[in-house]
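A.B. asks: kindly generate the corresponding structure for this input.
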Amino acid sequence: MKNLGWAILLTISVTLTACLENQGSVEFGSAGSGSNTNGDFSVVTEPSPTPSPSPEESPTPTPPQGEAAVFQINSGAKLTDSSNLELSFISVFSAAYLKLSEGADCSGGTWESFVDEKMYQSAKSNQNVTLSVQYKDYDNRVSECLNASILIDEMGPEIVFAKYPTSTVEEGNDVEIVFTVTDAGAGVDKVTCTFAGVAKPCAAGTNTIKIPSMVSGTYTLAVSATDKLAHSSGKSITFEVSSKYKSLVQTVQVTPNKKVDLLIVIDNSGSMEYEQKNMAKRVQNLLSVIKGLDWQIAVTTTDPRDVKLGDGRLVELTGKKGQYILTSAMADSEAQTVLGATLQRSETGSGDEQAVYVTYRAIERSLSQSGGNVNFVRPDAQFSVLVISDEDESKNGTKNDPQSLLNFVSQTYGGQKAFSFHSIITRPGDTACKSTNGYAYGYRYEQFSKLTGGVIGDVCAADYAAQVTGIADGIRKTLKTFTLTCAPVVDATKSVTVLKDGQPYSGAFAVNGVNMVFTNDLPQGEYKVYYSCVK
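C.D. replies: Take a look at the predicted model:
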């Protein structure tokens, strides 16, 4: 009997040891596979014949049925208004340790003692946060990676004015204001609008308010919005309607040089994947049209962030280490190849496209004494901008405003620099483009192009050849353009008068927004332009 007891005890010991060492028949679900969207993984036991143990090898038993590993954030919630998160852990075995990582692949973190729950303070806010975890027991068995995500929304809805008066409106004219109200987190719950103290109907999404036959006065449109987590936000625009005019005189020195600087602002956000294909081919005829000019060309992105390829920094030319500016001194074929390759962006930049803002910053950086932008905008050269984007300006700061950018250029260069803004965009009203690859109407870019007599192209076009030719022709015309400080009023009582060296100049011209474009090249000399603008 004594020997029989030892045999039973030895059998139990061997069986327990085999259970602890079993790994071969445990199957953990991948954190990102199938419909397992909450990051759980489960233990799957497959029935199989159990071979007889050999002296060198113990049997490999499986964990009991029904066990499951779990990792949850805030009990599985998908949305929260706090960056202080409650994490819950359930292991597939008696875990002794856990390792928590930022991201979905368990590649970070350090091992710590296992707990059922813990609080975690996320360094991120107003974005989706993904965490992952692995468990380990005292025998150093490690589970597969589990992950879970939650959207932290601590801000009210975003309100962006896309179209609005950028200068004083003449009395009797109509006003159209377009704005959007969105909330990527909880969603918009309520939107309230008032114009001149009167409530106006508005809602989440894109709103268009039209006010006909404006009378003199100061007007404010105020928009407030609340999301479904009770976060609120508000924004307003104010503009003047006036029947009074101001008389101006502007002096422009015309020199015989043919200098033109062109800044190309390329949208490198994720929504531009379709347009980025064959971008080099789409713009291949640009340089042939401006051939013969003393030109400089540089590229920046619509990304406004203070990063290597953002905030108005010029993009390093592909294949030209340390160089940021193409010049007409380069052979035509080489210049076209380098330009096309540089425009073909592979990175994914910010979705908050801000072409007007980065143009402002690119000029500021050109005026500095360091960085790749230095000396790009030459004091005695005319200046053009070409924006290629499937979305509109996403913010409403001072440097996002077209009139503010025009004022900055005029003041910085003493009213001597002709300026034109061209855009290849989702043209407002082009429903076919917007419903396919044009992400959002480019209201502000269209407005800026009209203000400076620029060309407005179609970003959804399969071939940009025709519109790029028109833009290149517009760039040439800056050599015979005067950019005024405001759009002149031309009617039965008001006109634009030009003197050259003190004598009336009879050369034909057309007024396109703030630009006077002459039919023929301008002879060298001093020109004075007399005109009137709405105050």
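A.B. asks: going forward, measure contacts between C-alpha atoms and count neighbours the same way
C.D. replies: Will do.
A.B. asks: after the helix with the most length in the chain, which helix or strand is next?
C.D. replies: Under DSSP state H, the helix in the chain containing the largest number of residues is helix 2-21. Sequence order places strand 27-28 as the next helix or strand after helix 2-21, per DSSP states H and E.
A.B. asks: list the helices and strands that following strand packs on?
C.D. replies: Applying 3 or more C-alpha pairs under 8 Å, 6 or more residues apart in numbering; DSSP states H and E, we find strand 27-28 packed against strand 41-44.
A.B. asks: another one to check against the first:
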Amino acid sequence: MKALIPSSKLLLGCAVITLSTACAKMNFTPVPEQGKASIVPPTPSKTVTSTEVVAYGNKQVDFLLVLDDSNSMLPELQKLAARMSSFVNSLDASNIDWQMCLTTTRGTAQNGVLVYGKPLNWTNYAPSSGPAYLLKKGTANLNTIFTSTVNSLTIGGSNSGDERAIKAAHDNFLDSTHSCYRPGAAVSVIVISDEDERSVGGNASQVKPNDADGVFQPLEASDQPTTLLNVAHTTFGQDLRFTFSSIIVKPGDAACEAEQDQNVSPSHPGYVYAEMSRLTDGGVGSICDADYSANLNNFRDKIVNSLSSLNLQCEPTEGTLQVQIGGLQVPGIKLDGKILKFSYPLVEGTQIDLMYDCAD
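C.D. replies: Okay, here's the model as predicted:
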């Protein structure tokens, strides 16, 4: 006969078998997570600690006036000349020590090569010292000088239709044979043109049916706003205070463009010049204004504001910028990219302590 196993023992045995099975080591193949982005470590940064001293030339501003001397521009140049003396008088009132050189947007043939940005002599100006191309604060009869200089320009003719104001400033900055700029001074370029860089800004879609043949020319490196900005800082220092202001056919101003198109040759909106002004926090005025006083006053304000700013090594990582003067945190500052702006004029000789992070 078979021995009978009590039911209670049978149940206990089953429980033990089941428990031992549950405790056995199990191997699982991991299943990749779907749609989950990998974790990217934060971008490392470096901390910049520097002490800046406001230069004793902080009130010095060196101007380069770049005039479009193509055959449609004489009336606009005369309007500008009529207001330039009041413009520099307002600089005097702001205690700005200014000097000014002049050039045009056309290339001049020299030894078979077009040369841009050469400073031109001012008319009816005979300084007691220094070159005749360098107009300085304190000069008498400024209105006569500005007016007679514009009227003495050759308007139109060879190469004048290929307007290159940025190229002219670029080559002028790199030319070491003149004395247009003082060490430590701010630099301000003022351009007036009824067309863009190389007439259409390197944009074939801007060519008009009544434009001259060959009006489209591609922009070269020396026509580019970013190139001019880099050359300015390479030539004059990374802490240069630099503004580029322009009186142009403003992009999008169809009425002004139509008005200017009634001249000898078609006009073109100054897209490239407007971008250059934006990059340097300069002003942009309309060439169609009957009086350029408001434009020039705006440029003056931009220039004065540039004297209350510092250029940083990078755009600081958010929340890391610390600015101190005399060990105290400075209120009323504004950060615009790499430019640190103060809400008041910086006194010459002031020591400013900076600390901020730069993303690598």
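A.B. asks: now the TM-score, please.
C.D. replies: Remark: TM-score between the superposed chains equals 0.69 [TM-score structural alignment, normalised by the length of structure 2]; 281 aligned residues with a C-alpha RMSD of 3.0 Å.
A.B. asks: just the helices in structure 1 please.
C.D. replies: Secondary structure of structure 1 by DSSP H: the helices cover 2-21, 273-276, 279-282, 286-289, 332-343, 355-367, 402-412, 431-434, 443-451, 465-477.
A.B. asks: a markdown table for those helices, including distance to residue 237 of structure 1 and mean neighbour count?
C.D. replies: Shown next, in a markdown table, are the helices of structure 1 (distance: least, C-alpha to C-alpha, whole Å; neighbours: other C-alpha atoms under 10 Å):
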| stretch | distance to residue 237 of structure 1 | mean neighbour count |
| --- | --- | --- |
| helix 2-21 | 69 | 12 |
| helix 273-276 | 33 | 18 |
| helix 279-282 | 37 | 18 |
| helix 286-289 | 38 | 18 |
| helix 332-343 | 35 | 18 |
| helix 355-367 | 18 | 23 |
| helix 402-412 | 14 | 18 |
| helix 431-434 | 27 | 16 |
| helix 443-451 | 15 | 23 |
| helix 465-477 | 32 | 21 |
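A.B. asks: wait, which of the ones you listed is closest to residue 182 of structure 1?
C.D. replies: Closest approach to residue 182 of structure 1 among these is made by helix 443-451 (17.1 Å; C-alpha to C-alpha).
A.B. asks: residues contacting residue 419 of structure 1?
C.D. replies: 382-384, 452, 478, 483, 515 (C-alpha atoms under 8 Å, 6 or more residues apart in numbering).
A.B. asks: could you check which residue of structure 2 pairs with it?
C.D. replies: Residue 419 of structure 1 maps onto residue 242 of structure 2 when the alignment is built from TM-score structural alignment.
A.B. asks: show me what residue 287 of structure 1 lines up with in structure 2.
C.D. replies: Using TM-score structural alignment, residue 287 of structure 1 sits opposite residue 88 in structure 2.
A.B. asks: from residue 460 of structure 1, how far off is the alignment partner in structure 1 of residue 195 of structure 2?
C.D. replies: Aligned counterpart of residue 195 of structure 2 in structure 1: residue 391 (TM-score structural alignment). For residue 391 of structure 1, the distance to residue 460 of structure 1 equals 12 Å [C-alpha to C-alpha, to the nearest Å].
A.B. asks: contacting residues around stretch 323-343 of structure 1?
C.D. replies: 266, 279-281, 283-284, 287-288, 291, 293-299, 314-319, 372-373, 376.
A.B. asks: who's in contact with the equivalent of residue 403 of structure 1 over in structure 2?
C.D. replies: Matched across to structure 2, residue 403 of structure 1 falls on residue 226, judged by TM-score structural alignment. Contact partners of residue 226 of structure 2, counting by C-alpha under 8 Å, 6+ apart, are residue 276.
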